[in-house]
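# Kindly return the folded structure for what I paste below:
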Amino acid sequence: MERIKQRKGSSVKGIAVLKAVLLFFLLHSLVPSAVAQDTTSRATEPCYRCRLRGLLIGESVVYAGTLYGLSRAWYNNPLTNFKFFNDNREWLQIDKVGHMVTAYQIARVSAQAYEWAGLSERKAALYAGLTGVIFQTPIEILDGFSPEYGFSVGDMIANVAGPALYTAQYLTWGELRIQPKFSFHYTALARERPNLLGKHWNDRWLKDYNGQTYWLSVNPSSFAGRDTRLPKWLNVAVGYGIHDMVSAEVAGSMERGFRPYRQYYLSLDVDFTRIKTRKKTLKTVFFLLNTLKMPAPTLEYNGRNGFRFHTLYY
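Presented below is the predicted three-dimensional model:
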C-alpha cells in the first residue's frame, strides 16, 4: 500500500501542475491578445461570449481527456464499492500541502483565462475557485471506488482549501496578497529507495518529498497601504518541508535507520506580478515565475538541529 499511495500522491500533484501550465499556454500563449481585456465598446461583447464558450468547451475536453487518461493508467483493477482511506499520517502531511498548492495554481491559471474571456475579476475568481475544486474531485472519487486506494478526506479538504484561498482573497481584498508557492532541491535520500522517491532527476521533483518545500508568500506592501515605502514586489515567505522520510510512515523510515523531522522556513521572495511592464510576453513569464519561490537567504528551524541559516535556499 505504501508504494501505491506514493505513486498516487506525487503523480496527481505532478500531472495537475503540468495540466495547469498546459492550460495556461493553451488559453493565453496561443491566443493573440493573451490576458489583456479589451473594454473599448460593448460591440466587443459577442466576441467575449465566443471566447467564454470556447474556453468552457476547451476546459471540458482537457478535463475529460485527463480523467480518461488517469483511469486507463492507474485503475487497472475493476472498481469496487466506495470506501475511505485515511492517509493523513503519511509523509508528515506534506502531500496534503502539495494538494492545496496544486489546486490553488489551477484556480489561478483558470482565473486568468476567465478574465481573458471577459468576466470581471470577481466573477473570474468565483469561477476559478469552482474550477480548481472540480478538476481535482473526480480523481478522489475514482480513488474511493478503486480497490488499491480509497477516498482521502484529507486530500479532499486540501483540494478545496487551495481554490478557497484564491477566491477568498479577491472577495476580501480584490487582489492576491498571499500566494502559495513551490521550490525543490535534490536530496541523496532518493538513492535509498529509488522506486519510491524517484530513479532519475526528472521524476524526483515529483516523488521525493524530502526535497520539496511549500511556501506562503505574503506581500507586506499590500497590507501597509498606499503610502508605504516598501517595494511592491518584495514578499516575505514562510515555508514547510520534511527530511529523512524514506517511507510513507514515520515508523517505516525509523526502521530503516532514519529519524524524520519537520522543517520550517522564513525567507524573502519576489512577487513578479507586481513588477510593472507593458510587454505581454514578459507578463506571461512573470505569471509563470510566480508559481515558484525564488532562491534567497533563508532561516530554518527544525526539531533536530534547531535554527540554521542558509545563504541561498531553494
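
# hey, let's count contacts and neighbours off CA atoms from now on
Fine.

# what's the neighbour count on the closest residue to Ala125 other than its chain neighbours?
Leaving aside its sequence neighbours, Ala125 sits nearest to Thr167 (C-alpha to C-alpha, 6 or more residues apart in numbering; 5.0 Å). When neighbours are defined as other C-alpha atoms under 10 Å, Thr167 has 27 of them.

# tell me which element Thr167 is part of?
According to DSSP states H and E, Thr167 maps onto helix 153-172.

# after that helix, next one along is what?
Counting by DSSP H and E, what follows helix 153-172 is strand 178-184.

# just the angle between that next one and helix 153-172, please?
Counting by axes from the mean of the first three to the mean of the last three C-alpha atoms, to 10 degrees, strand 178-184 points 130 degrees away from the direction of helix 153-172.

# Which other helices and strands does strand 178-184 contact?
Under the contact definition 3 or more C-alpha pairs under 8 Å, 6 or more residues apart in numbering; DSSP states H and E, strand 178-184 sits against helix 94-116, strand 212-218.

# What are the boundaries of the helices in the stretch 1-150 of the chain?
2-24, 45-74, 94-116, 121-145 (DSSP state H, counting those that start in this stretch).

# Would you point to the one among those helices that's packed deepest?
helix 94-116 (a mean of 26; mean count of other C-alpha atoms under 10 Å).

# tilt between that one and helix 2-24?
Going by the same axes, to 10 degrees, helix 94-116 makes 20 degrees with helix 2-24.

# Distance from the chain centre to helix 94-116, please.
Relative to its chain's centre, helix 94-116 lies at 5 Å (C-alpha atoms, centre = their mean, to the nearest Å).

# which residues are contacting the helix holding Thr167?
If you take C-alpha atoms under 8 Å, 6 or more residues apart in numbering as the criterion, helix 153-172 is touched by 84-88, 96-97, 99-108, 121-122, 125-126, 128-130, 132-133, 136-137, 140, 175-178.

# Gly225: how many residues sit nearby?
Counted with other C-alpha under 10 Å, Gly225 comes out at 10.

# Leaving out the residues flanking it, which one is nearest to Arg3?
The nearest residue in space to Arg3 (C-alpha to C-alpha, 6+ apart) is Leu196, at 6.3 Å.

# right, and the secondary structure at that neighbour would be what?
Recorded secondary structure, Leu196: helix (DSSP: H, G, I helix; E, B strand; the rest coil).

# Give me the number of neighbouring residues for it.
Leu196: 21 surrounding residues under other C-alpha under 10 Å.

# Enumerate every residue touching it.
Per C-alpha under 8 Å, 6+ apart, neighbours of Leu196: 3, 6-7, 190, 207-208, 246.

# okay if I get those residues as JSON lines plus distance to Phe258?
Output for the contacts of Leu196, formatted as JSON lines (distance: C-alpha to C-alpha, whole Å):
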{"residue": "Arg3", "distance to Phe258": "18"}
{"residue": "Gln6", "distance to Phe258": "18"}
{"residue": "Arg7", "distance to Phe258": "21"}
{"residue": "Ala190", "distance to Phe258": "13"}
{"residue": "Lys207", "distance to Phe258": "18"}
{"residue": "Asp208", "distance to Phe258": "15"}
{"residue": "Val246", "distance to Phe258": "8"}
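
# Next, the second sequence, to be compared with the first:
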Amino acid sequence: MIPAVVQFSAVVATLRSASKLFIVILFLFLFVPTAAQDTAYISKNKDSAKLYPQRVRLLTFASIGVYAGTTAALYQAWYKDYSQSHFHTFNDWDEWLQMDKVGHVLSAYSISKVNMELWRWTGIDRNKRIWIGGMSGAAYQTVIELLDGFSSEWGWSWADFGANMLGSSTFVAQELAWNEQRIQLKLSSHKKIYSDESLNFRSDKIFGKNVPERLLKDYNAYTYWISVAPKSFFPKSKLPAWLQVSLGIGAEGMFGARSNIAKDKFGNIIFDRSDIQRYRQWYLAPDIDLTKIKTNKKAIRILLNSLNVIKFPAPALEYSKGSFKMRWLVF
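A predicted model of the protein is given here:
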C-alpha cells in the first residue's frame, strides 16, 4: 500500500482511506433512507414473518450493482494508472498511529449495519440477514484489499483485513447475542487550524484545502468512539435509554504516514518537523443514542438513525502525553 517516496505515500494512503470512509457516509445517508425505509425502527425486536421474494431479488441485484459500480470507480480512481504485479503483501501497521485501522473497523461495522437493515426489509430469516448483511462490510473491503495486493504500488495489508473483519464481527456478534447494537461505533471530525503557517501549508498539501477534503482525510481531526447505553445492560436502571457513555481515541501531530519528514522523488528532504510529537488521545464523554429518541415522524426517525454514526458533541475527559485534562467540548 506504500509508494517509494514518503511524501507521495502520505498523500496516497490518506486519499485512499478517506475514499473508503466517503463510501460509508454515502451508504449511511443515501442508502438507508431510500431502501431500508423505517424497518429498523418498527421491527427491531420483532422480525417480519413474511418473506418478500421480489424484495430479495431487488436487493440482490442492487447490491451486486452497487458493489460492482463502486469497485470499478475505485479502480479507475486509484489503480488503473499503476502497473499490476503478482499478489504480494505489505505491512502498514505503523502508519498514522493506527488511526487508519480504527477507520477500517468503523467502515466495516457501518456498512454491515446498513446492509443488514436492508436485508431485514426483505423478510428473510433472521440468521441469514445477520450473516449476509453483517459480513458484507468486511467482504466489500476485502475486494479492495485484493486490488491492493495485485497493485505494484501497494500490497495486501493483513492489518487492514483484520480491522475489516473486526468491524463486521463486532456488528454480527451483537445481533446474534442481543438482537440489537448495545455497543455502537461512531466518529467525529473537525477542521484543524494551526498557529504555525508551515503546518497549515503542509496540511493543505497532504489533506486538502477545502473543508470537506480536510474532514475526510486528516486523521489529526478524527476521533473514533465506542458508545454504550448503561440502560441496555441494566434495564431496571432509571437512566434514560438514550444516554450513553463513550470512550474515544484520537491522535495528534501527524504530518506524514510514518513520520513528520517528507522527501521529494529525488530523496531531498522538503519537510522536517520531527520536533513535533506524534501522540494518541483517549477520551471519556457522554453521548446520545439518537435512535432511542421517540418520535412519530417517519422522516425524523430516518434522519436520527442516519446521524447516529456521528458522536454528539459534549465535554470530555482527555488522557494524553501521560496526563489528564478536561475538554469542554470535543467533536
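
# follow-up on the earlier one: let's have the helices and strands packed on strand 178-184 of structure 1 in a markdown table, adding distance to Arg308 of structure 1.
As requested, these are exported to a markdown table (distance: least, C-alpha to C-alpha, whole Å):
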| stretch | distance to Arg308 of structure 1 |
| --- | --- |
| helix 94-116 | 21 |
| strand 212-218 | 16 |
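
# Asn195 of structure 1 -> structure 2?
In structure 2, the residue paired with Asn195 of structure 1 according to TM-score structural alignment is Lys205.

# distance of that match from Lys217 of structure 2?
Distance, Lys205 of structure 2 to Lys217 of structure 2, using C-alpha to C-alpha, to the nearest Å: 11 Å.

# Show me which of those two is the more surrounded one.
Lys217 (24 against 12).

# got a list of what that one touches?
14-15, 17-18, 207-208.

# about what we covered before: which among the contacts of Leu196 of structure 1 gets closest to Asn302 of structure 1?
For the contacts of Leu196 of structure 1, the closest approach to Asn302 of structure 1 (C-alpha to C-alpha) belongs to Val246, at 17.7 Å.

# Number of residues surrounding that closest one?
Residues near Val246 of structure 1, counting by other C-alpha under 10 Å: 27.

# try Asp87 of structure 1
20.

# can you check Asp218 of structure 2 too?
Neighbours around Asp218 of structure 2, by other C-alpha under 10 Å: 23.

# sorry, back to before: got the angle for the helix holding Thr167 of structure 1 vs helix 121-145?
Using the same axes, to 10 degrees: helix 153-172 of structure 1 against helix 121-145 is 180 degrees.

# start and end residues in structure 2 for helix 153-172 of structure 1, please.
By TM-score structural alignment, helix 153-172 of structure 1 lines up with residues 158-177 in structure 2.

# just stretch 87-102 of structure 1 next, same as before
Going by TM-score structural alignment, stretch 87-102 of structure 1 sits over residues 92-107 in structure 2.

# list the contacts for Lys231 of structure 2?
237-241.

# ok, now Arg49 of structure 1?
Counted by C-alpha under 8 Å, 6+ apart, Arg49 of structure 1 has contacts 117-118.

# Give the equivalent position in structure 2 for it.
Checking TM-score structural alignment: Arg49 of structure 1 goes with Pro53.

# What of Leu266 of structure 1?
Per TM-score structural alignment, Leu266 of structure 1 is aligned with Leu284.

# Am I right that its match is in contact with Ser320?
No: using C-alpha atoms under 8 Å, Leu284 of structure 2 is not in contact with Ser320, being 11.9 Å away.

# Show me which of the two is the more surrounded one.
Under the neighbour definition other C-alpha under 10 Å, Leu284 of structure 2 and Ser320 were set side by side, and Leu284 has more, 19 against 15.

# quick one: that one is in a helix?
No: secondary structure of Leu284 of structure 2 (three-state DSSP): strand, not part of a helix.

# ok so, going back, dump the helices of the stretch 1-150 of structure 1 into CSV; add distance to Phe182 of structure 1 as well.
Output for those, formatted as CSV (distance: least, C-alpha to C-alpha, whole Å):
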stretch, distance to Phe182 of structure 1
helix 2-24, 11
helix 45-74, 23
helix 94-116, 8
helix 121-145, 17
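
# Need the overlap of contacts for Leu284 and Ser320 of structure 2.
Going by C-alpha under 8 Å, 6+ apart, no residue sits against Leu284 of structure 2 while also sitting against Ser320.

# Number of residues surrounding Ser203 of structure 2?
Counted with other C-alpha under 10 Å, Ser203 of structure 2 comes out at 22.

# tell me the SS of it?
helix.

# distance of it from Gly256 of structure 2?
10 Å.

# how close does the match of Asn195 of structure 1 get to Asn308 of structure 2?
31 Å.

# Any chance of the contacts of Lys231 of structure 2 in a markdown table with neighbour count, secondary structure and distance to Ala72 of structure 2 as columns?
Putting these into a markdown table (neighbours: other C-alpha atoms under 10 Å; DSSP: H, G, I helix; E, B strand; the rest coil; distance: C-alpha to C-alpha, whole Å) gives the following:
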| residue | neighbour count | secondary structure | distance to Ala72 of structure 2 |
| --- | --- | --- | --- |
| Ser237 | 11 | coil | 49 |
| Lys238 | 9 | coil | 50 |
| Leu239 | 14 | coil | 47 |
| Pro240 | 15 | coil | 45 |
| Ala241 | 18 | coil | 42 |
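
# Aligned to Phe286 of structure 1, what sits in structure 2?
Looks like Phe286 of structure 1 aligns to Leu304 there (TM-score structural alignment).

# Its match reaches Thr295, doesn't it?
No: using C-alpha under 8 Å, Leu304 of structure 2 makes no contact with Thr295, being 9.9 Å away.

# which one of those two has more residues nearby?
Leu304 (17 against 11).

# hang on, that one in a strand?
No: Leu304 of structure 2 is assigned helix when assessed by three-state DSSP, not a strand.

# What range does the one helix or strand Ala316 of structure 2 maps to cover in structure 1?
Applying DSSP H and E as the criterion places Ala316 of structure 2 in strand 314-320. Strand 314-320 of structure 2 corresponds to residues 296-302 in structure 1, going by TM-score structural alignment.

# secondary structure element for Leu247 of structure 2?
Per DSSP H and E: strand 243-252 holds Leu247 of structure 2.

# what does that strand correspond to over in structure 1?
Counting by TM-score structural alignment, strand 243-252 of structure 2 corresponds to residues 234-243.

# ok, the spatially most central residue of structure 1 - contacts?
Centroid-nearest residue in structure 1, with C-alpha atoms, centre = their mean: Thr102, separated by 2.2 Å. Each residue near Thr102 of structure 1 by C-alpha under 8 Å, 6+ apart is listed here: 13, 16-17, 159, 162.
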